[in-house]
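Undergrad: Dropping the sequence and predicted coords here.
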Amino acid sequence: MPNSSPALDEVDHHLLGLLQRDSGRTLRELGDIVALSPSAVKRRIDRYRKHGVIARQVTLLDPIHLPTVLLAVCLVTLERESSRHQQAFRKRLLDATEVQQIYDVSGDWDYVVVLACSGMPHHTEVAHRLFNEAPNVRRYTTLFVLDPVRTSGALPTRAPNT
């Protein structure tokens, strides 16, 4: 469970940006870029993990090189029901390995769900399981990704020009 968010200085912002672009760099390479020793870089990374700033480390695959991958963005509206039904829907999504991202959003839709499937038949099965079989889904629509122009998961650590 994350502790309180740590105060971040300029080096932290720079280091977090570097880690988001390529966490495979060595501590020495990172230290050379941010002008710290490898041990100082490690202490900062350990602090980010301790405070939950770094949630986990993963390898991102480029969907351009995986021609069988079908990416889809699903827009979902739920029936206005109890929070218990909302939690059941979220759990259904969280339990599905095909679900890459889930956003509870404002506006005409309640959720944006990003799916990664191994082709159209797989997508059809997943959509049926997640949305058609869910008792509280009022409607959904699917937008198929034709060209994954940018698939970065990098987040800003501060406002621009600060």
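TA: Sure, I can see it. Numbering: from 1, shown residues only.
Undergrad: going forward, measure contacts and count neighbours with C-alpha atoms only.
TA: Noted.
Undergrad: what are the ranges of the helices in this protein?
TA: Assigned by DSSP state H, the helices in the chain fall at 10-21, 27-34, 38-50, 83-95, 120-127.
Undergrad: The residue most central in space within the chain and E133, how far apart?
TA: A centroid search over the chain (CA atoms, centre = their mean) returns Q101, at 5.2 Å, as the residue closest to the centre. Here Q101 is placed at a distance of 20 Å from E133 (CA to CA, to the nearest Å).
Undergrad: ok, structure two:
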Amino acid sequence: MAAYQLDSIDKKILEILQTDATIPNIELAERVCLSPSPCSRRVKNLHEQGFINRSVTLLEAEKVGLPVSVFIQVTLNHQVKKEITRFEETIEQWPEVMECYLMTGDFDYLLRVVVPDLQSYQRFLDKKLTEVQGIDHIKSSFSLKQVRYRTELPLDQVDAPD
């Protein structure tokens, strides 16, 4: 089965939905120069094809009481399937972990954790992260200021057939 190719209208739909997933279909259709029915079909197809993962509401971490972002480098004792699987399955259960990436280079994982304060982070370390078997090294860095945060992917860098 051939991979679905995004065209320029699909890309425009995705760009708009990335900035406001609550936009009414009629307004979306107008902005991409389609009538509502074909626009709705395209959005449905983009969901079905896996281009749209989900639609969410982004919250202001500080306003909801989670102002502390911590970036954590984790090195495992051994990069073997058993330890990797155990680590990944464990951190999947922790709501504080916003992002986790398997990395190349000097450490194995990079996590972004949000907590209300330093004491909460200390509890996260003591009661959760340091309890995971197979971890060799943990290095934490605290974010002083968020300079840039985006959720929108730069679709203008993706070639689309016209």
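TA: Sure thing, it's come through. None of the values given here were measured: they were computed from a predicted structure.
Undergrad: Can you calculate the TM-score here?
TA: For this chain pair, the superposition-based TM-score is 0.87 by TM-score structural alignment, normalised by the length of structure 1; 160 aligned residues with a CA RMSD of 2.2 Å.
Undergrad: Mind listing what's buried along stretch 99-112 of structure 2?
TA: Neighbour counts over stretch 99-112 of structure 2 (16 or more other CA atoms under 10 Å) mark C100, F107, D108, Y109, L110, L111, R112 as buried.
Undergrad: corresponding residue for the last one in structure 1?
TA: In the superposition onto structure 1, R112 of structure 2 corresponds to V114 when matched by TM-score structural alignment.
Undergrad: Can you get me a residue count around the residue found closest to its match once you drop the neighbours it is linked to in the chain?
TA: Closest residue to V114 of structure 1 apart from its sequence neighbours, by CA to CA, 6 or more residues apart in numbering: V73 at 4.5 Å. V73 of structure 1 has 19 neighbours, counted by other CA atoms under 10 Å.
Undergrad: got a list of what V73 of structure 1 touches?
TA: Residues near V73 of structure 1 by CA atoms under 8 Å, 6 or more residues apart in numbering: V112, V113, V114, L115, T142, L143, F144, V145.
Undergrad: does the first one really touch L75, like I thought?
TA: Pointing back at V112 of structure 1 there. Yes - at 4.8 Å, V112 of structure 1 counts as touching L75 under the criterion of CA atoms under 8 Å.
Undergrad: my read: K11 of structure 2 touches L153, true?
TA: No - counting by CA under 8 Å, K11 of structure 2 sits too far from L153 to count as a contact (10.6 Å).
Undergrad: of those two, who's got more company?
TA: Shown here are K11 of structure 2 and L153; by other CA under 10 Å, K11 has more neighbours (18 against 11).
Undergrad: Residue in structure 1 paired with the more buried one?
TA: K11 of structure 2 maps onto H13 in structure 1, with residues paired by TM-score structural alignment.
Undergrad: Contacts only, for its match.
TA: By CA under 8 Å, 6+ apart, the contact set of H13 of structure 1 is T157, R158.
Undergrad: Check the spacing between it and P156 of structure 1 real quick.
TA: Going from H13 of structure 1 to P156 of structure 1 by CA to CA gives 9 Å.
Undergrad: Excluding chain neighbours, give the residue nearest to T151 of structure 1 in space.
TA: In space, T151 of structure 1 comes closest to D62 once its chain neighbours are excluded; the distance is 7.8 Å by CA to CA, 6+ apart.
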